[in-house]
Structures are given as C-alpha cells and as structure tokens.
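Chemist: build me a structure from this.
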Amino acid sequence: MTNPTWTPDSWRHKPVKYMPEDYPDAQALVQTEAELSRLPPLVFADETRQLTARLARVAEGKAILLQGGDCAESFKEFTTDNIRDTYRLLLQMAMVLTFAGNRPVVKVGRIAGQFAKPRSSPMETLGGVTLPSYRGDIINGMEFDAQARTPDPRRLLKAYHQSSATLNLLRAFAQRGYEELAEPQRWPQGGINRLLADRILESLSFMRALGVSPEPRSGSNAIDFFTSHEALLLNVEEAMTRAEPDGSGWYDSSAHMLWIGERTRQLDGGHVEFMRGIQNPIGIKCGPTMEPDEVLRLMDLLNPQGIPGRITLIGRFGADLVAERLPRLMAATRRDGRPVIWSIDPMHGNTHKAGNGYKTRSFDRILTEVCGFMDAAAAEGVHPGGLHLEMTGQNVTECLGGPQPVTEDDLSSRYHTHCDPRLNADQALQLAFLVAESMPSLRTHEARAA
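Modeler: You can find the predicted model right below:
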C-alpha cells in the first residue's frame, strides 16, 4: 500500500548517523547513485512477499527464523567456495532445528549486500598516523593508507555486481536440494546430540530412497532462501527502491529483508523514516538501552497496521544483561498484541579483546545469551522465534571455545574477518544442536526413548 506522506528520498530531510560524509567528489557520488537506480533489481517483490508470509508463520509460533552470515562481506574473499560453504552451513543448521522443533525454518542469509558497518569512531590512529576508519568494502578499503581509506563511490557499483553474482550462485544452489547434508563427515564429531544427528541422517536416507525432498516446494522455481542486510547506506537503499506497477507499494530491491541497527533506530532519524515506507520485512536491533515505550513507538511508525511478518525484533544484550533487560520488552509487545517475531543476536553484546589484542567472542557467552533468550520467552509466554548469527562456513579461528576449542593462542592462525569475529562452521552447527536440545519436542522424544 502506498504511503502518501513518504517518498524514497524523504529520509534526506531527517538526521542520519553513521553514513559517510567525506566523499571527496560529491558529484561522482550523485552520478553513481543515479547509475544504481537504473540497474536491475537484485530481488523481486513477489519473493519479498513470500518471505513476509513465511515470517507471519514465525510470528504465530508455527515456524523458526534462522538468519546468519558474514559480519561484513568483502571483495577479497568473494569466492564460490565461501558462498557455498556458508549456504550449506545454514541449511545444516536449519535441518537440525526443523527436526528438533517439528517446525519449518525460514532461512535468511546475511549475504548479497551486507557490506557496510557502523563504526564507533570515524577515525583510527595507528603508529601516530590518523586516517578514516574502515567502514566496509562498499565504502573504503581495509588497508591502512590514505588512498584505501578514502571513500570511493565506485565501490557502491562493485558491491552491487558482487551481490548480483552471489544471488545467482544462491539460486543455483537452491535448486540442488539437500543432498550434501547427509554426508556424515560434515557433522562435527564432538559436543553434539548424537541421538538427533542419527535421527536426521536416517530420515534423510529414507526420504532419498523414496525420491522425496525434505524441503517442500510449490514449484520448480520455489524460493527457499532469502537475503538480508543492515540498511545503513540509505542513498544505496533509495537507489534500489522501486514502485510496483500495480500500486501495491515501494519495495527495496537490494534484499528481501532489511534491518535497522542498534545505533540508527532513532525515532526521528532518517533510517526509521526510510524503512517506514518500504514493504519489505524489517528487523530492529534491540540492545540494553531499549525501553518498552520505544519498542512500541517504533512499531507505531514501522507497522501501524499490524501486518504479520512485517517486524522482527532482534535482541542483542550480552550474556550479562539479557535476563535483566529482555523480559520487560517481551512483556510490552505481548500486552500490545500486534504480531512480532522475537529473535536473538547473541554476538554483538559479547565482544571483547583477548589478551593478545584480537577482538573475539566466547562461545560459552554466546550460548548463555541464547539460553537466557529462551528462558525469557518461556517466562513471558512469547515464541522464541529465531537466531541471528555472524558466522561462516569456513574453518576460521575468531571466536573462542566450541567443539574443537579455539584458544587465544589459536586466534592468529586463521583470523580472516574484515570486521567482527564470526562463529566457524563447527561452532555454529554445535550451537544449533544445543538449541535443538532445549526444544520441547526433542525433550519429549528423548524421554520416550529412555
């Protein structure tokens, strides 16, 4: 539905935070934005509407949302193997959660557009030299020199074309099905629920023998994987927003789902202004400073009609604060009655510096926050709708702990992230198994088996 008080550029009349203002050639930026606006959409409105419908099932408690991928995609690590491995990992995790919870899993990647990152400081000093902070490959380069750190509008186009190629790969992978998931050597050997793992492998073998796919499809081109990113660079999002010819509204064609970050959810800010006018599903990061009244006012602005599947509230509190800060937010949305999804991002609130200077996260603290989320949801009578993770299918050493424990001494061996530390494949899959163990349907099965 068209909003008569909104246009794709109305955000420009509001205050905005964490967008670069130091492009040396302002005219080149304007020309690049115009070029983006003429390029084909990356995703289509019909696909986005499919996602909204599936998220409505999550809001009803009849499905689970799994959202994950890189903290920030890079140009350097753009390879078929990296995309395939992360996609496969998400499918494996979804399979575990589906079997344990007896509910379908809506799979949404942080991929094909997650390039920009808000930084706490616009400048960085190293060895007495001060330069602009690295803000993601879509803005500037990671190398610590003046040329690389200067914002370059050509990077916006490179990010678009990489996103397009990534989506082409994902759509090709989506047609191949779940065959690779049944390979036992791809499951970690320690720290997982062997009962559940064996049940999954047996079920997959049985379904393959019958010629049945474990992923229901409504047609040969059915979409079972969706994309998302933080809507940080509003000039890019504006350029990628298209009006549907049938008058059904404006859709941001850069991704199926977008979210507003913890640092950019100001009620009078440009990010909220932009997001209120698009029809895409919207995520809102909710941190320790979020108050119940603010949650409800954001819902008033972003979903006044109470459309199911429209809003996902993504908690990110940290292991120490989740039990204190989350329940009252859940209680407020439950009393309000409008449908929302509650998801948990256990990554951002649990970041610290290791003794050797590496930014890292502890697997145990990540798990503690997830468990706190599940406990709060149970206490408040709210469906624990999903997980939002920074993760990779690669065997990196960025987060501590896990089934093959990463120590502080290990961090330097395969620390490849361009921004924040990610769970590696073994850690992410183990987390899925541990979450699965807490699901009621699995506990009931185990009790009967005993």
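
Chemist: please make it C-alpha for all contacts and neighbour counts, starting now.
Modeler: OK.

Chemist: let's verify residue 285: helix, strand, or coil?
Modeler: Following DSSP: H, G, I helix; E, B strand; the rest coil, the label given to residue 285 is strand.

Chemist: and it, what does it touch?
Modeler: 259-262, 265, 313-316 (C-alpha atoms under 8 Å, 6 or more residues apart in numbering).

Chemist: which residue ranges form the strands in the stretch 301-450 of the chain?
Modeler: Here the stretch 301-450 of the chain has its strands, by DSSP state E, counting those that start in this stretch, at 311-315, 341-344, 351-353, 359-362, 384-390, 399-400.

Chemist: the third one: which residues count as buried?
Modeler: Looking back up the chat, that one is strand 351-353. For strand 351-353, the buried set under the neighbour-count rule, 16 or more other C-alpha atoms under 10 Å, comprises residue 351.

Chemist: packing partners of it?
Modeler: Packed against strand 351-353, as judged by 3 or more C-alpha pairs under 8 Å, 6 or more residues apart in numbering; DSSP states H and E, are the following elements: strand 359-362.

Chemist: hmm, back to that, mind checking which of the strands of the stretch 301-450 of the chain is nearest residue 32?
Modeler: Of all the strands of the stretch 301-450 of the chain, strand 384-390 sits nearest to residue 32, with 29.6 Å by C-alpha to C-alpha.

Chemist: mind listing what's buried along the closest one?
Modeler: Quick answer for strand 384-390 (16+ other C-alpha under 10 Å): 384-390.

Chemist: one more sequence to fold, the one below, so I can look at both together:
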Amino acid sequence: MNELNAPRTAAGWRDCPASQQPAYPDADALKAVSDDLRSRPPLVFAGEVDALSTQMAAAGRGRAFVLMGGDCAESFADNTADNIRLKLQTILQMAAVLTYGASTPVVKIGRIAGQYAKPRSADTETRDGVTLPSYRGDSVNDHAFTLAARVPDPARMLNAYLRAGTTLNLIRSFTMGGYADLREVHSWNRGFTANPAYARFESFAEEIDRAMRFMEAAGVDFDALRQVDFYAAHEALLLEYEDAMIREDSRSGRLYDTSAHFLWVGERTRGAEHAHVALLRGVRNPVGVKVGPTTAPAELVALIDRLNPHGDAGRLTLITRMGADRIREALPALIEAVRADGRPVTWVTDPMHGNTITSDNGYKTRRFDTVMDEVRGFFEVHRALGTVPGGIHVELTGDDVTEVLGGGEHIEEATLGERYETLVDPRLNHQQSLEMAFEVAEMLRG
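Modeler: Sure thing, here's the model as predicted:
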C-alpha cells in the first residue's frame, strides 16, 4: 500500500470563484483547524484510490456496474455502529442482486464517511419572522434553529474527520471480516422476497438461489467470497476541508484527496473555471460531476478538458440528474457530444435529485415510480445510442423510514410523518432500495 505524507495542496483553486462556502466568523479558528487536519493521517490510501479508478474504467466499458448509495447528508447523531451496519447491509444486498442481473462485478461505493456537508439554495432560512444561516450539514453547523447552532464552526470539520475515520474502520472490519459473505447476503435477500409485497421478484431470487447451489456443487471457494472491496465517496463541497486532506504519494509524487476514494462536484459548484473543479483537477482520485437537464454539451466538453484532459479511463464519471420527465429528451445530446469528443467517461444516473416534490401535507419527498422511470429512461437512451449505462447513484438508508412515496409497501402521503427522519432530502428505505435493485437487475438483463 502506497504511503501518503507531506501534505500539499492542489494549487490554484483559491484564485477561482467559489460558491456554497460557509461564512466563518473567525478566520484564525478556520486556519487552526485546517492546519490540524493537514497534520493528521489520511483516511484512504493511494493504492485503494487507484484500484477504484481501474474499476470505474471497467464500468465505463460495460465490464462492471457502479452502485453508489447512502445518506443524503450524514449526521453526527446517527454515526452509530448499527446505522453504519444497516447501510452497508443494504448496499451489499443490492450489489448481490445487481451482480447476478448484470453478470459483471458491481463496484460498491457508499455515500458515507464524509457526506457531512450539503449545498443549499439560499444562504439563510426564515421561520416565523426569524432569519438565520441555512443548515449546511453537520460539518458546518447544527440543524437546530437557533443562532448559536447555525453559526458556521470550523471545529466541526475536525469532528467530521474523526467520525469518518471510525466509520471507515468499521466498514473495513465488516467487509474484511466475513460480514459480506455472499451466502449470508443472499440469505438476507431471500427474506426480502418472502414478503408478499415483493412476490414478483421471487422467481428472480430463485434463479440466484439455483446459481448459488450450482457454485457450491461445483466446488467454488466460498471463503474467497467472504471479503469485498467497498469504497467511500462524498461531495467535495467544503474547499478548506478537502484542501487540508490532500497528501502526496511518496512513491509517485502524485497528489490524492485522502478524505475519500471518490469525490464529486454538484450542479451548483461544477463551473469549469470555478474553485471546486480547480481543486479536483489537481488530485488523482476518480471524480464525478453532477449533470442536470440544462447542461449544454459545450459545458461537458469544457469539464472534460479540466478534469480529464488526457482521457484517462476511470478518471471522470458523469452523474446525470435530469428528472424523469426530461431525461429522454435532454440526455442524448450530451452523450453524443461526449462520444464525439472521444475521451472516455463513465455514465451513472442519479434518479433522485431531479424528482423532488412537496407533498400536500408539506413534506419534501419523491415518488418511487418516478425515480424508477428516470432509471428506465437512462437505460433506454444509452441502449438506443449504443453507449454504456454504467451505474446508479441513489440516496438511501438501511432503516425503515417513510420518506419516499410508493414502493411495494405503498407509503402514502398520510404516513410520511411516521418516520420522516432525514435532515435534508428524502431517502429510499431498506425495502425500497432492494426493490430498486431487483428492478434494475431486470433492466441489466436486457
């Protein structure tokens, strides 16, 4: 495993326009935290990051499929062993189904161990005539609606670092210690299909069951399947935090953002000449860019110029977030532009963010059927153009929350409040996540 040391920075981003950054009231406190973070060990390592780049390249060629999932915004309060285990279990269950459906390896990436900051549409929030800074995630401020809670505090970045480290340590223990054993994961999925609400997937599960029995009869070494590779990702939103986590690989001299294996920039921060792109341009991690329905083809080519000028396979992932009603219309021109450019990208769909609505009783939510329709549109467009639908990127939790309408168990508007627990955006619950996996697996089978 490569050694990462001698903290350095990706030069140039400070000279670029930067959006979505907290207004810290104490510059000296911010510098002290940044300096502290620069002195601390990396959270991920160069060898792991390079291995993920190789797998993302395979997904771009259709030889693997990416599953990226996790919380909209992690919270310090929910950073518990049980919550981490349940999220990991959900992703492993989904991956087992997708692996069978795709007949290819599934690249497992969690929105985890760092997804503590979120962009907001406004800098302030007003309630009952009181205006305070917006909640920007636990690494910036607190969700409680008080002035003391909402003032950005740089010390929270250090808390986020420490919690990310313990999360990654637990995940490594689970994925290397037998918890991810394929036989165990398959038994969890059999329990899911036993629910009458998901009986339509029972024949698919039986196929997987027969495949497992065949593997056992053929003498497959199941001990070799007890461990899996699992990678961490988050939006590279807080520039000071990401800059402080950059390290130089002592063997290659290359710079890596060691806060996560995979980083992405969002719709609000992806300007080709802006600071977030400039920072990620300087590191070797595989990176993603969220792409909305108003994106112009020339914008994508400009981003490729900045983030992957030499056309390294696996370096750049384009994560489309179009909305179910627009994906079939907006995506083809972007795919054609990227294909004409010729440099490789991996295409992944985020079917969540383009389909957010407000229920009649005031909850921010999504409809499961609409989310799935965007996934279908993503597959339809790629197959019509002869390009590769490389993966899915979803907000989910391992808990039985009631945040997204519909699904096999028919969450309705009247029941949203029963377990609506997200701090920002609605997430698929455990059952809905598995339902999505079975439906996407059927799409992968063609």
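
Chemist: tell me how the two chains score on TM-score.
Modeler: The TM-score (TM-score structural alignment, normalised by the length of the second structure) is 0.93; 431 aligned residues with a C-alpha RMSD of 1.7 Å.

Chemist: thinking again about what came up before, and which of the contacts of residue 285 of the first structure is nearest to residue 208 of the first structure?
Modeler: Nearest to residue 208 of the first structure, judged by C-alpha to C-alpha, of the contacts of residue 285 of the first structure is residue 314 at 36.1 Å.

Chemist: against residue 252 of the second structure, how distant is the aligned residue in the second structure for the closest one?
Modeler: By TM-score structural alignment, residue 314 of the first structure lines up with residue 319 in the second structure. Residue 319 of the second structure sits 29 Å away from residue 252 of the second structure, going by C-alpha to C-alpha, to the nearest Å.

Chemist: how about residue 173 of the first structure: what's its closest non-neighbour residue?
Modeler: Nearest in space to residue 173 of the first structure, with sequence neighbours left out and distances taken as C-alpha to C-alpha, 6 or more residues apart in numbering, is residue 84 at 7.5 Å.

Chemist: scratch that, residue 277 of the second structure
Modeler: Closest to residue 277 of the second structure by C-alpha to C-alpha, 6+ apart is residue 270, at 6.2 Å.

Chemist: surely the one you found meets residue 292?
Modeler: No: assessed by C-alpha atoms under 8 Å, residue 270 of the second structure is found out of contact with residue 292, at 10.7 Å.

Chemist: buried members of the contacts of residue 285 of the first structure into PyMOL, please.
Modeler: Buried subset of these, written as a PyMOL selection, criterion 16+ other C-alpha under 10 Å:
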select buried, resi 259+260+261+262+265+313+314+315+316
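
Chemist: ok, the contacts of residue 285 of the first structure vs residue 283 of the first structure, which is closest?
Modeler: For those, the closest approach to residue 283 of the first structure (C-alpha to C-alpha) belongs to residue 259, at 4.0 Å.

Chemist: quick check: that closest one is in a strand.
Modeler: Yes: Residue 259 of the first structure forms part of a strand when assessed by three-state DSSP.

Chemist: residues in contact with the residue nearest the centre of the second structure?
Modeler: The second structure has residue 111 as the residue nearest its centroid, 3.9 Å off, counting by C-alpha atoms, centre = their mean. Listed by C-alpha under 8 Å, 6+ apart, the contact set of residue 111 of the second structure reads 68-72, 232-234, 395.

Chemist: show the end-to-end separation of stretch 121-132 of the first structure, please.
Modeler: Start-to-end, stretch 121-132 of the first structure (C-alpha to C-alpha) is 9 Å.

Chemist: distance from stretch 39-48 of the first structure to the middle of the chain?
Modeler: Centroid displacement of stretch 39-48 of the first structure relative to its chain, using C-alpha atoms, centre = their mean, to the nearest Å, is 18 Å.

Chemist: other residues contacting it?
Modeler: 163-164, 167, 223, 240, 244, 251, 253-257, 280-281.

Chemist: identify each buried residue in that stretch, please.
Modeler: In terms of neighbour count (16+ other C-alpha under 10 Å), stretch 39-48 of the first structure has its buried residues at 41-45, 47-48.

Chemist: can I get the strands of the stretch 301-450 of the first structure in JSON lines with distance to residue 184 of the first structure?
Modeler: Compiled in JSON lines, the strands of the stretch 301-450 of the first structure are given as follows (distance: least, C-alpha to C-alpha, whole Å):
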{"stretch": "strand 311-315", "distance to residue 184 of the first structure": "33"}
{"stretch": "strand 341-344", "distance to residue 184 of the first structure": "29"}
{"stretch": "strand 351-353", "distance to residue 184 of the first structure": "32"}
{"stretch": "strand 359-362", "distance to residue 184 of the first structure": "27"}
{"stretch": "strand 384-390", "distance to residue 184 of the first structure": "24"}
{"stretch": "strand 399-400", "distance to residue 184 of the first structure": "24"}
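
Chemist: for those strands, which one sits closest to residue 149 of the first structure?
Modeler: Nearest to residue 149 of the first structure, of the strands of the stretch 301-450 of the first structure and by C-alpha to C-alpha, is strand 359-362 at 20.7 Å.

Chemist: what range in the second structure does the closest one sit on?
Modeler: The aligned range for strand 359-362 of the first structure in the second structure is 364-367, by TM-score structural alignment.

Chemist: now do stretch 374-383 of the first structure
Modeler: Alignment of stretch 374-383 of the first structure against the second structure: residues 379-388, by TM-score structural alignment.

Chemist: which of the strands of the stretch 301-450 of the first structure sits closest to residue 154 of the first structure?
Modeler: Nearest of these (C-alpha to C-alpha): strand 384-390, 26.7 Å.

Chemist: mean per-residue distance, that closest one to the second structure?
Modeler: Following superposition, strand 384-390 of the first structure is found to deviate from the second structure by 0.3 Å on average (mean C-alpha distance after the TM-score superposition for the first structure).
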